[in-house]
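1. sequence and computational prediction follow.
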Amino acid sequence: MSMRGEFGPEGLPVRPELRHVITDKGSLRYDYPPTCPKCSSSDLRPQWRTVMRQPGVDCESCGYQWCLIDPRQQAPISTADTTAIGLKLIAQPPPTTAGVGQIRLYLDQGIVSEVDVTLCGVCRRGLIEHVRTEPSQRRRGFARTTVTAALVRGPSYSWATTTVNDDPIARAFWANFPRTAAGQPLWCEHMRTAWERTP
């Protein structure tokens, strides 16, 4: 069976909507989304996506297919296997407190999207500085995945981004993140100090 995601047979879209849940008996369970993002049907069938090495979902009503990833599951760069096949999130911590770190999304040993992110635990602020996706991999949900992975690192933080291009695609992208002040950076004193110390 060929993949019928919105991007054709070469690749399925990815949505950062999966949750890994530990049950009362200590086993792992996936929580899947309840409805299809295309037709809102609840007639969904979980599938294992061999190419991505991730769970996925098929909509029995409209035929839409997509892959899921848990944005909370981020391996530290020091222990991550970047040579493995499949889709994985890897976090690189900043060199200093309140400095700039990165979250990268790998697919088959290559980086398909990455985001620069700054967190200050004292001021409870987060800043997304740059989101980059390989041109050939755009419009598949990879940037949404890396940004969501950044946001889950500070769920109760005030979030903002640096300058955002004023075009319809950028506006539509940031509309997916209503609690993020797009284009309104909020650097705190700790972020500024870390930036000044960075060589």
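-> That came through fine. Worth saying up front: this structure is predicted, and the values here are computed from it rather than measured.
2. okay, CA-based contacts and neighbour counts for the rest of this
-> Noted.
3. and Ala194, that one's in a helix?
-> Yes - checked against DSSP: H, G, I helix; E, B strand; the rest coil, Ala194 lies within a helix.
4. how about the nearest residue to it, chain neighbours excluded?
-> Gly99 (5.1 Å; CA to CA, 6 or more residues apart in numbering).
5. from Trp195, how far off is the one you found?
-> 6 Å (CA to CA, to the nearest Å).
6. burial count for Asn165?
-> 11 (other CA atoms under 10 Å).
7. right, and the helix or strand after the one helix or strand Ala149 maps to?
-> Here Ala149 sits within helix 142-151, counting by DSSP states H and E. Toward the C-terminus, helix 142-151 is succeeded by strand 158-161 as the next helix or strand (DSSP H and E).
8. and that next one, how far out from the chain middle?
-> Remark: strand 158-161 is offset 16 Å from the chain centroid, using CA atoms, centre = their mean, to the nearest Å.
9. here's the one I want to compare it with:
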Amino acid sequence: MSDSFAAAWATWDTARGEGQCPVRPGRVTGDERPARCLAGHDLALAGCSLGYNHTYRTSTVSCRVCQDLRHPRATWALIDPAAESQVMAGADVDGLALVVTPPPRPGVAGTIELRTSAESRGRVELLLCGPCRRAVAVALDVRPEHRRTGVGTVLVEAARARGAGCRWTTVPRGADAVARAFWCRAPLLGPDRPQPCSHMLTAGWSHPDMAEAGWVL
């Protein structure tokens, strides 16, 4: 694809709104597809169609009832949160991808970002210890212009996939109204009392809530 053609294609995609399409964790493989749309309609009754988002380079699902109602979120893109679908930092990013930056040393935090080649839309920061099977979600941050589009939900599921089999805890989710609204509808990773393992403590990670809970550091 020539540079001029690629630029024209990207402009056309943006004009159609593909670059602002909502996202959700998932994938389309055979019969594996969402049961309900973003408005809550049963897709077996509403009917749906599958497509492709050329900006994100991923499959889309459209609810036919929402399309008839001209709902702005009738179509959404599926981002596979599986660990094997995540790419390592430094790799070429094609479309919208989950990019992993491993911790610089054992026991400290790494990150997963949902990003394009040009921007990060949000990131989750997490501590993982394979030997102890412990995982701590340290922070979840979504850029303001991409909030309420599903970015946070995708990042939570990506973290869960990377820490599969671990016992999860999180730092307190805070009193901010936007954060509270998100966690009231998103699947929780674990209790909001961080419980790091000895390797994380030895590496120097701490949080004020651990002192309140009686941790001796």
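-> Cool, the structure landed. Please read these numbers as outputs of a predicted model, since none were measured by experiment.
10. quick one: which of Gly99 and Trp195 of the first structure has more around it?
-> Gly99 (22 against 15).
11. can you tell me what that one aligns to in the second structure?
-> Counting by TM-score structural alignment, Gly99 of the first structure lines up with Val108 in the second structure.
12. got it, and Trp66 of the first structure?
-> Checking TM-score structural alignment: Trp66 of the first structure goes with Trp76.
13. isn't that match right up against Gln20?
-> No - if you go by CA atoms under 8 Å, Trp76 of the second structure and Gln20 don't touch, sitting 9.5 Å apart.
14. what about those two, which has more around it?
-> Trp76 (26 against 17).
15. is the more buried one in a helix, a strand, or coil?
-> With three-state DSSP as the basis, Trp76 of the second structure sits in strand.
16. now do the contacts for the residue lying closest to it once chain neighbours are set aside.
-> Spatial nearest neighbour of Trp76 of the second structure, chain neighbours left out: Pro22 (4.9 Å); criterion: CA to CA, 6+ apart. Counting by CA atoms under 8 Å, 6 or more residues apart in numbering, Pro22 of the second structure touches Arg73, Thr75, Trp76, Ala77, Thr149, Gly150.
17. quick one: map Pro22 of the second structure onto the first structure.
-> By TM-score structural alignment, Pro22 of the second structure lines up with Pro13 in the first structure.
18. for Arg160 of the second structure, same thing?
-> So Arg160 of the second structure corresponds to Leu151, using TM-score structural alignment.
19. kindly provide the distance from Pro46 of the first structure to Pro34 of the first structure.
-> Distance from Pro46 of the first structure to Pro34 of the first structure, by CA to CA: 11 Å.
20. how about the equivalent of Cys123 of the first structure over in the second structure, nearest residue that isn't a chain neighbour?
-> Following TM-score structural alignment, the counterpart assigned to Cys123 of the first structure within the second structure is Cys132. By the measure of CA to CA, 6+ apart, the closest residue to Cys132 of the second structure outside its immediate chain neighbours is Cys197, 6.8 Å from it.
21. can you give me the neighbour number for the one you found?
-> That count, for Cys197 of the second structure with other CA under 10 Å as the rule, works out to 19.
22. any idea which helix or strand carries the match of Cys123 of the first structure?
-> Applying DSSP H and E, one finds Cys132 of the second structure in no helix or strand.
23. hmm, it is touching Gln195, no?
-> No - taking contacts as CA under 8 Å, Cys132 of the second structure lies outside contact range of Gln195: 11.5 Å.
24. more crowded one of these two?
-> Neighbour comparison, Cys132 of the second structure and Gln195: the larger count goes to Gln195, with 23 against 13 (by other CA under 10 Å).
25. longest strand of the first structure?
-> Secondary structure of the first structure per DSSP state E: the longest strand is strand 110-120.
26. residues contacting that strand, please?
-> 82, 94, 97-106, 125-134, 137, 142-143, 146-147, 150, 154, 188, 190-191.
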